[in-house]
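Peer 1: here are the coordinates; sequence isn't available:
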């Protein structure tokens, strides 16, 4: 029996703010349907049906420091009823592509597999079945952070150490990635909000929103009068 060939890469996206999406799913019907839907939304989609195909596609199609989102089903051959192969692929992807953001799809013991996925480096996870609206929102969010990290990587300024506590939940773990990126960019820009907003591709009002959400405040100077804030 000949080894199945990787599906062809679909045409590049024409929508600004989008990055390649690696879509790994062993069900050919579901795989084709989701790939076509994402392509219609303007994403460049790389379709693979197993771990070796996924790695091959990225090796040939996505440079190390390029933004990318991986959308991964955990149940992959040769043991599609277990998450082992999907978790192994996830760990290999985040090790080789430092700005890649992975979204895991799972219906197998959701909480346990989700925690394992975050421990292996997943940015987010979605429980199957997932609606198109939820999937689009997750992709947009992951792509935004991946693109910002690509910019920092190009400037030689990307150095994040993510230490999310799994006991706090998967969504909170994703928020910690966002918080550390924002703190890193603010610190790199001397806490100049306008400069940091430009580096992150945000409006200042949006950055202020995230700062408030994460409780990020500028440290007062030793010479500042605490009573006046001057």
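Peer 2: Here it is on my side, so go on. Nothing here was measured: the structure is a model prediction, and the numbers come from that model.

Peer 1: only C-alpha atoms for contact and neighbour calcs from this point on.
Peer 2: Fine.

Peer 1: which residue ranges form the strands in the protein?
Peer 2: For the chain, strands defined by DSSP state E occupy the ranges 21-24, 45-48, 68-73, 100-106, 124-127.

Peer 1: closest to residue 173 out of these?
Peer 2: Residue 173 lies closest, by Cα to Cα, to one member of those: strand 124-127, at 8.1 Å.

Peer 1: tell me the contacts of the closest residue to residue 89 other than its chain neighbours?
Peer 2: Residue nearest to residue 89 in three dimensions, not counting chain neighbours: residue 51, with 5.8 Å by Cα to Cα, 6 or more residues apart in numbering. For residue 51, the contacting residues are 24, 76, 85, 86, 89, by Cα atoms under 8 Å, 6 or more residues apart in numbering.

Peer 1: identify the farthest-apart pair in those residues.
Peer 2: 24 and 85 (11.4 Å).

Peer 1: who has more neighbours out of these two?
Peer 2: residue 24 (27 against 19; other Cα atoms under 10 Å).

Peer 1: isn't the more buried one right up against residue 50?
Peer 2: Yes - contact criterion Cα atoms under 8 Å: residue 24 and residue 50 qualify, at 6.6 Å.

Peer 1: take the strands of the chain and write them to a markdown table, including distance to residue 36.
Peer 2: Shown next, in a markdown table, are the strands of the chain (distance: least, Cα to Cα, whole Å):
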| stretch | distance to residue 36 |
| --- | --- |
| strand 21-24 | 11 |
| strand 45-48 | 9 |
| strand 68-73 | 14 |
| strand 100-106 | 18 |
| strand 124-127 | 20 |
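
Peer 1: A further structure is provided below for comparison with the first:
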């Protein structure tokens, strides 16, 4: 990891928070913890977190995804450069569709393994660093300042995400399996992003 990033961990389960914090701190990350929507929002008053690990089911609606989705939406509006990795024990298929649609960077189903979590955070770190470089190299900071009020900079993050995806698809001759491996994503997530950005398979010679 080229630089140490601080991660905000949002989960009402202290045992899980302890496990996740230990795994990430062992990899050189700093970890702050929050146990609710309220404390998660309060944490952002003191620091602009590049990465958030967010549980979907928290009190007072721990049996639904409401609290997690509310936090995800709030981050998307007020901290759109923050990458959110979602954890859930809810219906995986339905939840993954909702959270990816709402702008989550990644999705992990409980029970999670330390290795899968660390891989997801490292992938988010790489993307965040590349995104920061893109903003600097291509003057996206200026675009951010000039963005219409109410739009924020979510379109900028989408632009960086789309550019990275297109580059990897081009490098692999549109091999989704290999692209998913390089990105550390599931193939269905890559297909979702291809559809999201209306990326069409190019015609290669000999095809």
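Peer 2: Good, I have the coordinates. From a predicted model like this one, the values you see are computed outputs, not experimental measurements.

Peer 1: show me what the residue nearest to residue 89 of structure 1 lines up with in structure 2.
Peer 2: Mapped onto structure 2 by TM-score structural alignment, residue 51 of structure 1 lines up with residue 37.

Peer 1: what's the separation between that match and residue 70 of structure 2?
Peer 2: Noted for residue 37 of structure 2: a distance of 8 Å to residue 70 of structure 2, by Cα to Cα, to the nearest Å.

Peer 1: next, name the residue at the spatial heart of structure 2.
Peer 2: The residue lying closest to the centre of structure 2 (Cα atoms, centre = their mean) is residue 105, at 2.2 Å.

Peer 1: tell me the counterpart of it in structure 1.
Peer 2: Checking TM-score structural alignment: residue 105 of structure 2 goes with residue 123.

Peer 1: likewise for residue 62 of structure 2?
Peer 2: That one, residue 62 of structure 2, aligns with residue 80 by TM-score structural alignment.

Peer 1: related to what we said a few turns ago, from residue 7 of structure 2, how far out is the residue nearest to the centre of structure 2?
Peer 2: Taking Cα to Cα, one finds residue 105 of structure 2 at 14 Å from residue 7 of structure 2.

Peer 1: hey, what's the angle from the longest helix belonging to structure 2 to strand 83-88? Just curious.
Peer 2: Ranked by number of residues, the top helix in structure 2 under DSSP state H is helix 114-137. If you take axes from the mean of the first three to the mean of the last three Cα atoms, to 10 degrees, helix 114-137 of structure 2 sits at 160 degrees to strand 83-88.

Peer 1: packing partners for helix 114-137 of structure 2?
Peer 2: helix 14-25, strand 51-55, strand 83-88, strand 106-109, helix 154-171 (3 or more Cα pairs under 8 Å, 6 or more residues apart in numbering; DSSP states H and E).

Peer 1: read off where the third one ends up in structure 1.
Peer 2: Under TM-score structural alignment, the counterpart of strand 83-88 of structure 2 in structure 1 spans residues 101-106.

Peer 1: for residue 181 of structure 1, give me its contacts.
Peer 2: If you count contacts by Cα under 8 Å, 6+ apart, then residue 181 of structure 1 has 149, 160 around it.

Peer 1: that one -> structure 2?
Peer 2: In structure 2, residue 181 of structure 1 lands on residue 163 (TM-score structural alignment).

Peer 1: distance of that match relative to residue 194 of structure 2?
Peer 2: From residue 163 of structure 2 to residue 194 of structure 2 the distance is 11 Å (Cα to Cα).

Peer 1: cool, and residue 108 of structure 2?
Peer 2: Using Cα to Cα, residue 108 of structure 2 is found at 20 Å from residue 194 of structure 2.

Peer 1: re earlier: distance-wise, check the match of residue 62 of structure 2 relative to residue 35 of structure 1.
Peer 2: 20 Å.

Peer 1: neighbour count: those two, which is higher?
Peer 2: Per other Cα under 10 Å, whichever of residue 80 of structure 1 and residue 35 has more neighbours is residue 35, with 21 against 16.

Peer 1: number of nearby residues for the residue nearest to that one when sequence neighbours are not counted?
Peer 2: Leaving aside its sequence neighbours, residue 35 of structure 1 sits nearest to residue 45 (Cα to Cα, 6+ apart; 6.4 Å). Other residues lying near residue 45 of structure 1 total 25 when counted by other Cα under 10 Å.

Peer 1: likewise residue 61 of structure 2?
Peer 2: 12.

Peer 1: next: residue 15 of structure 2.
Peer 2: Residue 15 of structure 2 is flanked by 10 other residues according to other Cα under 10 Å.

Peer 1: any idea how far it is from residue 53 of structure 2?
Peer 2: 15 Å.

Peer 1: residue 9 of structure 2 now?
Peer 2: Counting by Cα to Cα, the gap from residue 9 of structure 2 to residue 53 of structure 2 is 5 Å.

Peer 1: overlap in contacts of the two?
Peer 2: Common neighbours of residue 9 of structure 2 and residue 53 (Cα under 8 Å, 6+ apart) do not exist.

Peer 1: how about the contacts made by residue 80 of structure 1?
Peer 2: residue 74.

Peer 1: let's see that with 10 Å instead.
Peer 2: Residue 80 of structure 1 sits next to 26, 27, 50, 73, 74, 86 when contact means Cα atoms under 10 Å, 6 or more residues apart in numbering.

Peer 1: overlap between those residues and structure 2?
Peer 2: On the basis of both residues aligned by TM-score structural alignment, their matches' Cα atoms under 10 Å, what survives of the contacts of residue 80 of structure 1 in structure 2 is 26, 73, 74, 86.
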